[in-house]
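**Student:** structure here, sequence nowhere to be found:
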């Protein structure tokens, strides 16, 4: 039987350290502190924390914040939060050099958030995010190189 890392409740959790883009590093390496999971934040707090992480070039970590909002939020908003998390993962893949994965997740995320454009909850800049995702996906599909995650980070909310 293969050993698996487990948390205090016995759930499988990978305890390997990770780099700033979420890639696993060898045990014992100095990694980047991970985002705690299952943190309940208000939607505005989730967006602010995710934006802070995106601005610091940590889209993988921003995805974890957005994933908490997706899993803990109201059913009618889950598609929005899942789409935002997918956009962050798409940026993560672009920063890692995985062009196909980046384009796929960027397009999937844009499709998920797009229907919220007419109501833009929490001032999420749906139109701007879809435009950003489409542009970056096109660049990646055209053979674009590795992107700087901080320099390529989108603005999640309008007017910021």
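**Tutor:** Here it is on my side, so go on. Computed from a predicted structure; not experimentally measured.

**Student:** can we go C-alpha only for contacts and neighbour counts from here?
**Tutor:** Noted.

**Student:** mind listing what's buried in stretch 74-90?
**Tutor:** 77-90 (16 or more other Cα atoms under 10 Å).

**Student:** now do stretch 132-144
**Tutor:** 132, 133, 134, 136, 137, 138, 139, 140, 141.

**Student:** closest one to residue 68 out of the residues you listed, please.
**Tutor:** residue 133 (21.4 Å; Cα to Cα).

**Student:** can you tell me the SS state at the closest one?
**Tutor:** helix (DSSP: H, G, I helix; E, B strand; the rest coil).

**Student:** try this one next to it:
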């Protein structure tokens, strides 16, 4: 245990093998931390470099399983490791997955906001790049899905089922 500048004790932080802070608590399917020792779902490995097609396929599997938080991590890997000209696309897709995560957790405001932000980022990327559907993705369908779900979440002010409301990444 360390201490703050005022001398108060602070909790030790979980660290990975390279000394970076990593929360080792198990997580549920929506990425919420569980108590240490609880059974959680397997976490997505971080920093994996995948082909774009593998990224889309893996993210879709996770979305279909009701694990949008984990799909977000797959998109985040593509955002951080992919070609510079595609980073905004992958970032927008990650925001869509996080928006679904928050909507499934019952965070109405945050869920709707991230769904709209992600839809706007994907739409802006498609307009700027001139590519309406790279890697077989249906970007127009995703944008429509996100905006429609944002409206449902706000209107009904209820938690949604992540697997039931999962988008189709490819048309």
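**Tutor:** Received the coordinates, thanks. Since this is a predicted model, take the numbers as computed values, not measurements.

**Student:** so which residues of the second structure form helices?
**Tutor:** Remark: helices assigned in the second structure by DSSP state H are 52-64, 68-81, 87-105, 108-129, 139-156.

**Student:** so the second one aligns onto which residues of the first structure?
**Tutor:** When you say that, I think you mean helix 68-81 of the second structure. Per TM-score structural alignment, the counterpart of helix 68-81 of the second structure in the first structure is residues 59-72.

**Student:** how about the matching stretch: buried residues?
**Tutor:** Neighbour count says stretch 59-72 of the first structure has 59-70, 72 buried, by 16+ other Cα under 10 Å.

**Student:** and if you look at stretch 111-130 of the second structure?
**Tutor:** Buried, per 16+ other Cα under 10 Å, within stretch 111-130 of the second structure: 111-123, 125-126.

**Student:** looking at these, which one is closest to residue 20 of the second structure?
**Tutor:** Distance to residue 20 of the second structure across these (Cα to Cα) is lowest for residue 114, with 27.4 Å.

**Student:** residues in contact with the closest one?
**Tutor:** 95, 96, 98, 99 (Cα atoms under 8 Å, 6 or more residues apart in numbering).

**Student:** doesn't residue 111 make contact with the last one?
**Tutor:** Yep, that's residue 99 of the second structure we're talking about. Yes - counting by Cα atoms under 8 Å, residue 99 of the second structure does reach residue 111; the two are 4.3 Å apart.

**Student:** alignment lookup: residue 145 of the second structure to the first structure.
**Tutor:** By TM-score structural alignment, residue 145 of the second structure lines up with residue 132.

**Student:** how near is its match to residue 11 of the first structure?
**Tutor:** Note on residue 132 of the first structure: its distance to residue 11 of the first structure, by Cα to Cα, to the nearest Å, is 36 Å.

**Student:** please report how far the residue positioned nearest the centre of the second structure lies from residue 122 of the second structure.
**Tutor:** Nearest to the mean C-alpha position of the second structure, by Cα atoms, centre = their mean, lies residue 72 at 2.3 Å. According to Cα to Cα, residue 72 of the second structure stands 14 Å off from residue 122 of the second structure.

**Student:** do residue 14 of the second structure as well
**Tutor:** 34 Å.

**Student:** ditto for residue 171 of the second structure
**Tutor:** Residue 171 of the second structure is 16 Å from residue 122 of the second structure, by Cα to Cα.

**Student:** likewise for residue 109 of the second structure?
**Tutor:** Taking Cα to Cα, one finds residue 109 of the second structure at 20 Å from residue 122 of the second structure.

**Student:** rewinding a little: quick one: which of the helices of the second structure is nearest residue 43 of the second structure?
**Tutor:** Taking Cα to Cα, helix 68-81 is the member of the helices of the second structure nearest to residue 43 of the second structure, at 7.2 Å.

**Student:** not counting stretch 46-65 of the first structure itself, show me its contacts.
**Tutor:** By Cα under 8 Å, 6+ apart, stretch 46-65 of the first structure touches 20-22, 34-35, 37, 39, 66, 69, 84-86, 88-89, 91-92, 148-151, 153-157.

**Student:** only whichever of these are buried, select them in PyMOL.
**Tutor:** The PyMOL selection below is limited to those of the contacts of stretch 46-65 of the first structure classed as buried (16+ other Cα under 10 Å):
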select buried, resi 20+21+22+66+69+84+85+86+88+89+91+92+149+150+153+154+155+156+157
